[in-house]
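> dropping the sequence and predicted coords here.
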Amino acid sequence: MSERLEDIAAAMMSAGKGLLAADESTATIGKRFDTIALTSSETSRRDYREMLFRADEAMKTCISGVILFEETLFQKAADGTPFVDVIRAAGAIPGIKVDAGAKPMPLFPGETVTEGLDGLAGRLKTYYEAGARFAKWRGVIAVSDVLPSFGSVKANAHALARYAALCQQAGIVPIVEPEVLMDGKPGDHSIQRSEDVTEMTLRIVFEELADANVSLEGIILKPSMVIDGKKARKASVAEVAERTVRVLKRTVPSAVPGIAFLSGGQSTEEATAHLSAMKAGYDLPWGMTYSYGRALQTEALNAWGGKPENVAAGQRAFTHRAKMCSLAATGGWKKDLEKAA
């Protein structure tokens, strides 16, 4: 495969395929395992991810890339095959989460800034040598009647731009992820508030990317959809699609090769329906697909339950969900297809 950033980004946006976000930190995957009464260990984490990565039908037909946690990038399957090689054998591209998490931002109550820039250039060199060809950094934007502040959005956008520049210097495609929270505090904001904040955030992010000399042709944008707060009313699928596309068309340059949405607290079916509505209903200047974690994994995790005898059941559940997301990425998902599974 070509090592040009533009070509890697194009491969990540292959038609009908999306990204599997399997980059949960040790603490986060521990919480997921708690839901199935499974102790999180290096072995159990390996077994779970191996179940996903060896689901051949899903991986080969629906997944263009896999975002990994650092542990997983260097981990091997039970038979000794490096996970990077398992992913490549399925025709997908290995990627890596590189940020150190969102930390409280001094003098900005209720807001955070993502850390991890210190030493990142050296880490990216190591990740590239290990096989990673794209990376991910998440900036978190809190929403309320008074938040976010301009200062916090600016700080997170600046960090995203610095990270993106370091990635491109290392030959790695940066996924730029500014997440406007739907489930923050108090979480009852309107969809109009979400739209306004998302538009402001994306404008500032692209200003910072330009100032950092980042090549837009060699990035993937991973935004949240425009959705009302978790405790507010539920907007219709059509309204979410309309507002999200409107914001993206106002703020995202056509030079960007692709948009891969995060699911951001939505249910599995909501995330699928919203993506499909956008693809089916609008003429878009960029590719559009999914970069889902929970929305791709929840059903598989529950079917597997941490038991070796349930690996096949877990893979079937993952394959079904991946196929539904793949249909959504082409605008062809319909609710009755869920019932037919």
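Right, received. Where do you want to start?

> for the rest of this, base every contact and every neighbour count on C-alpha atoms.
Will do.

> what residue lies at the spatial centre of this structure?
Nearest to the geometric centre of the chain sits Ser291, at 3.8 Å (C-alpha atoms, centre = their mean).

> which residue packs closest to it, ignoring adjacent ones?
Take Ser291 and drop its neighbours on the chain: the residue closest to it by C-alpha to C-alpha, 6 or more residues apart in numbering is Leu19, 4.4 Å away.

> helix or strand for the residue nearest to the centre of the chain, which one?
strand 287-292 (DSSP states H and E).

> and for stretch 305-318, what are the contacting residues?
Contacts to stretch 305-318, defined as C-alpha atoms under 8 Å, 6 or more residues apart in numbering, come from residues 36, 38, 44, 48, 51-52, 55, 58, 296-297, 299-304.

> now for those, which pair is the farthest apart?
Distance extremes for those: the farthest pair is Leu38 and Ala58 at 24.5 Å, using C-alpha to C-alpha.

> higher neighbour count, the two?
It is Ala58, of Leu38 and Ala58, that has more neighbours when counted by other C-alpha atoms under 10 Å, with 23 against 15.

> quick revisit: got the contact list for the strand holding Ser291?
Under C-alpha under 8 Å, 6+ apart, the answer for strand 287-292 is 13, 16-21, 222, 257-263, 275, 279, 325, 328-329.

> tell me which of these fall in strands.
Judged by DSSP state E, strands contain the following of these: 18-21, 258-261.

> quick revisit: neighbour-wise, which one of the contacts of stretch 305-318 leads?
Within those, most neighbours by other C-alpha under 10 Å means Leu296, with 28 neighbours.

> host element of that residue?
Using DSSP H and E, Leu296 sits within helix 294-304.

> which strand or helix spans Ala27?
Per DSSP H and E: helix 26-34 holds Ala27.

> off-centre distance for that helix?
Mean-position distance between helix 26-34 and its chain equals 18 Å (C-alpha atoms, centre = their mean, to the nearest Å).

> and it, what's buried?
Neighbour-count burial for helix 26-34, with 16 or more other C-alpha atoms under 10 Å as criterion, is recorded at 30-33.

> now the angle from it to helix 294-304?
Orientation check (axes from the mean of the first three to the mean of the last three C-alpha atoms, to 10 degrees): helix 26-34 against helix 294-304 gives 50 degrees.

> here's the one I want to compare it with:
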Amino acid sequence: MQGLDSLAVRARQYYAAGARFAKWRSPIEIDTAKGRPTELAINANMSDLARYALICQSEGLMPIVEPDVVLAGTHSLAVAVEVNVRVQAELFHAMRKHGVYMAGTTLKPNMVLPGLECPVSYSVEEIARANAFVMEQCLPAALTSVNYLSGGQSLTQALVRLNAIAQHTRHLPWNTSFSWSKALQLPLLELCGEKKALCLQEMGCLYIEELKLASLASLGTLIDDEYTTINEDDNGDHKGV
């Protein structure tokens, strides 16, 4: 694959320049009508992730592996669970086969969620249990943490769902955390839109507030009145369309 060509040389250069980690994202689409994802797509993408991780480690970089089952689609939560188990099981099989050091790897997966246009409604508790199930089925004990991407969720959705997942996985050996960009950035952009100015000081204060809430959610200690300041009416449930 083109991205793997000369990766070792580039990783060596990046390390010399001061880099200490790298990230590779492999998006996977669910479309049951078209038979997606195929086994070939899963195997090829997860093999590439494993090869990338091994190359990074061989050059001193900590690899962030990001298998991303995207939210687009009409698939149910059950289908999302089935596909995520297939994807993550193949990822860790490939990583073991290639000799990747699991404890020296950071996992950045999607939350296990129904498709955005799924007509069936699910509670945040059902979503949390689905994520806990996938962890139990797939993750090696040597892995230290699960750092969820936001994947198109609003900040409130991501917060409430992460909080519920953390509460449902306290008995498991993996730390639950977050690695969000869009979910944290959108409220800042909306603030600028409301003010019609680049209000850096207010943006900084809001960003710190967001990170505090995300930290609480990752511990499963977020409570309702702590996230109402985000100004969204969302309890984390998936509302069928």
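Thanks, I have it. Just so it is clear, the model here is predicted, and its values are computed rather than measured.

> the buried residues of helix 26-34 of the first structure into TSV, with extra columns for distance to Glu129 of the first structure?
Putting the buried residues of helix 26-34 of the first structure into TSV (distance: C-alpha to C-alpha, whole Å) gives the following:
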residue	distance to Glu129 of the first structure
Gly30	28
Lys31	31
Arg32	30
Phe33	31
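
> picking that back up, against the second structure, where does the helix holding Ala27 of the first structure fall?
Using TM-score structural alignment, helix 26-34 of the first structure corresponds to no residues of the second structure.

> that helix vs strand 18-22, what angle?
Relative orientation of helix 26-34 of the first structure and strand 18-22, computed by the same axes, to 10 degrees: 90 degrees.

> can you name the element that comes right after helix 26-34 of the first structure?
On the C-terminal side of helix 26-34 of the first structure, the closest following helix or strand by DSSP H and E is helix 42-53.

> where's Met102 of the second structure relative to Leu77 of the second structure, distance?
Here Met102 of the second structure is placed at a distance of 28 Å from Leu77 of the second structure (C-alpha to C-alpha, to the nearest Å).

> show me which of the two is the more surrounded one.
The neighbour comparison of Met102 of the second structure against Leu77 (other C-alpha under 10 Å) goes to Leu77, with 21 against 17.

> now do the buried residues in stretch 187-196 of the first structure.
Neighbour-count burial for stretch 187-196 of the first structure flags 187-191, 193-195 (criterion: 16+ other C-alpha under 10 Å).

> any chance of those residues in CSV, plus distance to Ser236 of the first structure?
Rendered in CSV, the data for those read as follows (distance: C-alpha to C-alpha, whole Å):
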residue, distance to Ser236 of the first structure
Gly187, 18
Asp188, 16
His189, 16
Ser190, 13
Ile191, 11
Arg193, 16
Ser194, 14
Glu195, 14
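
> which position in the first structure pairs with Pro140 of the second structure?
By TM-score structural alignment, Pro140 of the second structure lines up with Pro253 in the first structure.

> does its match count as helix, strand or coil?
Following DSSP: H, G, I helix; E, B strand; the rest coil, the label given to Pro253 of the first structure is coil.

> what about it, neighbour count?
14.

> check contacts around it.
Listed by C-alpha under 8 Å, 6+ apart, Pro253 of the first structure has no contact partners.

> where's it relative to Leu221 of the first structure, distance?
According to C-alpha to C-alpha, Pro253 of the first structure stands 11 Å off from Leu221 of the first structure.

> in which helix or strand does the aligned residue in the first structure for Leu200 of the second structure reside?
Here Leu200 of the second structure is matched to Val311 in the first structure, going by TM-score structural alignment. According to DSSP H and E, Val311 of the first structure maps onto helix 311-328.

> what's the mean gap between that helix and the aligned bit of the second structure?
The superposed helix 311-328 of the first structure is, by mean C-alpha distance after the TM-score superposition for the first structure, a mean 0.9 Å from where its aligned residues fall in the second structure.

> list the contacts for the residue lying closest to Val66 of the first structure once chain neighbours are set aside?
Nearest in space to Val66 of the first structure, with sequence neighbours left out and distances taken as C-alpha to C-alpha, 6+ apart, is Leu20 at 4.8 Å. Neighbouring residues of Leu20 of the first structure by C-alpha under 8 Å, 6+ apart: 63, 65-67, 291-293, 296.

> and those residues as a markdown table, adding distance to Gly116 of the first structure?
Output for the contacts of Leu20 of the first structure, formatted as a markdown table (distance: C-alpha to C-alpha, whole Å):
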| residue | distance to Gly116 of the first structure |
| --- | --- |
| Ile63 | 27 |
| Gly65 | 23 |
| Val66 | 21 |
| Ile67 | 17 |
| Ser291 | 21 |
| Tyr292 | 22 |
| Gly293 | 21 |
| Leu296 | 27 |
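
> out of those, which end up buried?
Buried members of the contacts of Leu20 of the first structure, scored by 16+ other C-alpha under 10 Å, are 63, 65-67, 291-293, 296.

> identify, by residue count, the longest helix of the second structure.
Secondary structure of the second structure per DSSP state H: the longest helix is helix 77-98.

> other SSEs contacting that helix?
Counting contacts by 3 or more C-alpha pairs under 8 Å, 6 or more residues apart in numbering; DSSP states H and E, helix 77-98 of the second structure packs against helix 39-58, strand 62-69, helix 124-138.
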